[in-house]
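*Asks:* Sequence first, then the predicted structure:
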Amino acid sequence: MSWVVIDGLSVAYGGTTVLDRVHLEIPRGSLTAVLGPSGCGKTTLLRAIAGLLPAAGGTIRVGEKLLSSPTVQRAPEKRGVGWVPQDASLFPHLTVGENIGFGLKRSPGRSGRIADLAAMVGLGELIDRAPSQLSGGQAQRVALARSLAPRPDLVLLDEPFAALDPQLRSTLRREVADLLRGQSNTSLLVTHDQEEALSLADYVAVMRDGRILQWGTPHEVYERPISRWVAAFVGDTVEMDGWWSGGRVQCALGLVEAEMADGSESVDGAPVCVMLRPEWLNVTAGGTDATVTAVSYAGHDALVGLELPTGFAVRARVAAPDLPRRGDQVTVGIRHRALAYPVVSASVPTPAATR
């Protein structure tokens, strides 16, 4: 059952539409990531949910509570929504404990709640420390604890790991995801980092130009992207021209098993764009002859550039122990059914062009 329902949400700045009839449903207790390039409207979506921006249309509902509609605009402090910003934004004149408890009413259990939250985020020994004495990761833990203190119905995270160094970012985001799930919080994370969205979230919503293009589990979005743009944005792709032939496509790699990615039907002989992930290609497994032209080593694996006899270039992802060398003659097979997209006359911009 959906806990958060956003239906037809539109937000405009002046005459410019930033969110265009957004529809998004979030199951209770899940972590959903909104993934998209900079400027696509991700943070605007969070601000509208939090009540920091007025909606031009549509509704926002959390549980039984209507937060926003054409006739209702609930105040931010009455929405039951927690916020974790990109920078921790702690109050410098308050201690760690005072920052955590900032949104809590004065009550007999207040100090115990603060102590529990500080311990939960691993800062129980630092409760009297000033924000200036914290590392970046510690400051973000305080911001998370502060957002959880009032027991919100929904936690919003606005790229909270973007300012951290890569190693700390990887560690902290996993800790935060585990903590949110352990508390059964319903959370909405916005990010432009594909790895972050796919590895952390229960569900991913891919956003572009103020619209949600696709929503599903990370596996569904990665394995069955609804469009060429989504496919290229959420991961590496190998694309080539092809022609549909009864559940197969004829392309540079021969006659390949395929399915239409958008669920449509195609007639035999119709032109299609064939899409494969590099890891769906199998080097030295029998298939089409190829020459290794490049090896981009990444430690655990590598992207291997391959040139087919026709001169067409493809890339395969190969595990590090099995890496060929530049100049090696290999064969290329396919270990996963290809996806096919109908060919349209207008050119489709790549994600790189919108970043």
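*Replies:* In hand now; what should we look at?
*Asks:* make it CA atoms for all contacts and neighbour counts henceforth
*Replies:* Noted.
*Asks:* who does the longest helix that the chain contains touch, helix- and strand-wise?
*Replies:* Counting by DSSP state H, the longest helix found in the chain is helix 166-182. Helices and strands touching helix 166-182, by 3 or more CA pairs under 8 Å, 6 or more residues apart in numbering; DSSP states H and E, are strand 31-35, helix 194-200.
*Asks:* just the ones you listed: most buried one?
*Replies:* strand 31-35 (a mean of 26; mean count of other CA atoms under 10 Å).
*Asks:* okay, the angle between that strand and helix 166-182?
*Replies:* Interaxial angle, strand 31-35 versus helix 166-182 (axes from the mean of the first three to the mean of the last three CA atoms, to 10 degrees): 140 degrees.
*Asks:* after strand 31-35 comes which helix or strand?
*Replies:* Note on strand 31-35: by DSSP states H and E, the next helix or strand toward the C-terminus is helix 42-50.
*Asks:* Which residues does stretch 271-287 contact?
*Replies:* 228, 235-244, 249, 251, 303, 315-318, 330-336, 338-343 (CA atoms under 8 Å, 6 or more residues apart in numbering).
*Asks:* Give me the buried subset of the residues you listed.
*Replies:* By neighbour count, with 16 or more other CA atoms under 10 Å, the contacts of stretch 271-287 hold 228, 236-244, 249, 251, 303, 315-318, 330-334, 336, 338-343 as buried.
*Asks:* burial count for residue 296?
*Replies:* Neighbours of residue 296 under the rule other CA atoms under 10 Å: 11.
*Asks:* Structure two is appended below for comparative analysis:
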Amino acid sequence: MGVKILAIETSCDETAAAVVVDGVKILSNIISSQVDVHRKFGGVVPEVASRKHLELVNPVIREALIAAGLDFTGLDAVAVTYGPGLVGALLVGVAAAKAMAFALDIPLIGVNHLEGHIYANFLVRPDLPFPLVCLVVSGGHTDLVLIRHHGDYVLLGSTRDDAAGEAFDKVARVLGLGYPGGPLIDRLARDGDEEAVDLPRSYLEEGSLDFSFSGLKSAVINHLHRCRQQGEEADRAHMAASFQKAVVDVLTAKTLEAARRYGCSTIILAGGVAANSRLRSLLDARARQEGRRLFYPPPVLCTDNAAMIACAAYYRYLRGEESPLTLNAVPHLSITGR
């Protein structure tokens, strides 16, 4: 039947487990979201997330195996996200995976959460050509990565302050939209004029592939304050559209610059913000103008899930890479493994 890998993902507020065969065939992909738990706080509370993972990790693993039609003895390896993420949340998944690997005497494969997001693309398109540039954009990360071949990553740029997804959440909060902010702003922006509010774009110093969104977030807050002081009601749809366009303009420009600089004809998107409709449409159009191709996973594989972790683990399995049972959570793990 091929190489069957059970993967566990508990880096933030989703408890997830999946069984994937040969890195492409998803037998199960179970996700238990904590969004409703954290919504009242306006964001993820780490201690609450850890406790929920403790409650859910065994039932979710059990459900993944049942959905896959397997028991523990049918597995070839167990994979787990060991960073980056919330340390308490990560430890729950790591402990569960180590226990299974030890009890079953099968390989344990630790996977970088960002690598997992990247491999959501290979899960649906295993023939993507190298080299390629990947924009990893989520609530906690905004990174540009050059991928020369499987397992060979060069970090080209990252955010110096707020990640794009974090900025979406914060702006959604001040607009009174709720949490999580990305999908809500994306939806509201369709009814707005993205040129209605003049907002800054931070491209940083010449040649930089880093990102910065804190100034943009502050500009939105200041605009809303000025409107209130003048007794005016800001149009939320216009604000959402203008903010979203400002973020997408910078993400698109930097990603295409990276592709040009490193001679990549293929660009991929990864992470929760990769589901943003404006980012997909603009980057796709600009890439086509330059003779490049853009790929991205379906929305269910953009957000945190365990199938992407299983896919990344499969390529490590093929290379004979195995993690020791002393594997620990690394909350600030870089895509380069440091």
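*Replies:* Done, it's in. Please read all numbers here as calculations on a predicted model, not as lab measurements.
*Asks:* TM-score for these two?
*Replies:* The TM-score (TM-score structural alignment, normalised by the length of the second structure) is 0.28; 153 aligned residues with a CA RMSD of 6.3 Å.
*Asks:* would you turn the helices and strands packed on helix 166-182 of the first structure into a markdown table with distance to residue 157 of the first structure?
*Replies:* As requested, those are arranged in a markdown table below (distance: least, CA to CA, whole Å):
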| stretch | distance to residue 157 of the first structure |
| --- | --- |
| strand 31-35 | 9 |
| helix 194-200 | 12 |
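*Asks:* Pretty sure residue 248 is one of the things residue 242 of the first structure touches, is it not?
*Replies:* No - Residue 242 of the first structure is beyond contact range of residue 248, at 9.5 Å (criterion: CA atoms under 8 Å).
*Asks:* on that earlier part again, go through the helices and strands packed on helix 166-182 of the first structure and name the closest to residue 82 of the first structure.
*Replies:* Of all those, strand 31-35 sits nearest to residue 82 of the first structure, with 13.8 Å by CA to CA.
*Asks:* Could you tell me the angle between that closest one and helix 42-50?
*Replies:* 140 degrees.
*Asks:* helices or strands next to strand 31-35 of the first structure in the packing?
*Replies:* Using 3+ CA pairs under 8 Å, 6+ apart, strand 31-35 of the first structure is in contact with helix 166-182, strand 187-191, helix 194-200, strand 203-208.
*Asks:* so where do the strands sit in the second structure?
*Replies:* 4-9, 14-21, 25-33, 77-83, 108-112, 132-137, 142-149, 152-158, 266-270, 293-295 (DSSP state E).
*Asks:* So which of the buried ones among the contacts of stretch 271-287 of the first structure belong to helices?
*Replies:* Reading helices off those with DSSP H, I get residue 228.
*Asks:* how about TSV for the strands of the second structure, with mean neighbour count and distance to residue 247 of the second structure added?
*Replies:* Formatted as TSV, the strands of the second structure follow (neighbours: other CA atoms under 10 Å; distance: least, CA to CA, whole Å):
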stretch	mean neighbour count	distance to residue 247 of the second structure
strand 4-9	31	28
strand 14-21	28	25
strand 25-33	20	26
strand 77-83	30	26
strand 108-112	27	26
strand 132-137	26	11
strand 142-149	21	11
strand 152-158	16	14
strand 266-270	24	15
strand 293-295	18	18
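*Asks:* re earlier: quick one: which of the buried ones among the contacts of stretch 271-287 of the first structure sit in strands?
*Replies:* Using DSSP E to define strands, the subset of those located there is 238-244, 249, 251, 303, 315-318, 330-334, 338-342.
*Asks:* re the thing from before, could the strands of the second structure go into TSV alongside distance to residue 187 of the second structure?
*Replies:* Formatted as TSV, the strands of the second structure follow (distance: least, CA to CA, whole Å):
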stretch	distance to residue 187 of the second structure
strand 4-9	28
strand 14-21	22
strand 25-33	21
strand 77-83	31
strand 108-112	31
strand 132-137	18
strand 142-149	21
strand 152-158	26
strand 266-270	20
strand 293-295	22
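*Asks:* Which one, of the ones you listed, ends up nearest to residue 123 of the second structure?
*Replies:* Comparing these by CA to CA, strand 25-33 comes nearest, at 8.0 Å.
*Asks:* which stretches of the stretch 1-150 of the first structure form helices?
*Replies:* Under the criterion DSSP state H, counting those that start in this stretch, the stretch 1-150 of the first structure contains helices at 42-50, 96-100, 110-120, 136-148.
*Asks:* Turn those into TSV, columns for distance to residue 18 of the first structure and mean neighbour count.
*Replies:* Formatted as TSV, these follow (distance: least, CA to CA, whole Å; neighbours: other CA atoms under 10 Å):
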stretch	distance to residue 18 of the first structure	mean neighbour count
helix 42-50	8	22
helix 96-100	33	25
helix 110-120	36	17
helix 136-148	26	24
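*Asks:* Now render those helices as a markdown table, adding distance to residue 205 of the first structure.
*Replies:* Listed next are these as a markdown table, based on distance: least, CA to CA, whole Å:
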| stretch | distance to residue 205 of the first structure |
| --- | --- |
| helix 42-50 | 10 |
| helix 96-100 | 30 |
| helix 110-120 | 29 |
| helix 136-148 | 22 |
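*Asks:* Looking at those helices, which is nearest to residue 260 of the first structure?
*Replies:* That would be helix 42-50 among those, by CA to CA, at 29.0 Å.
*Asks:* quick check: angle from the closest one to strand 203-208?
*Replies:* 120 degrees.
*Asks:* Which one of the helices and strands packed on helix 166-182 of the first structure lies nearest to residue 146 of the first structure?
*Replies:* When these are compared by CA to CA, strand 31-35 sits nearest residue 146 of the first structure, at 18.3 Å.
*Asks:* The closest one to strand 187-191, inter-axis angle?
*Replies:* In terms of direction (the same axes, to 10 degrees), strand 31-35 of the first structure departs from strand 187-191 by 20 degrees.
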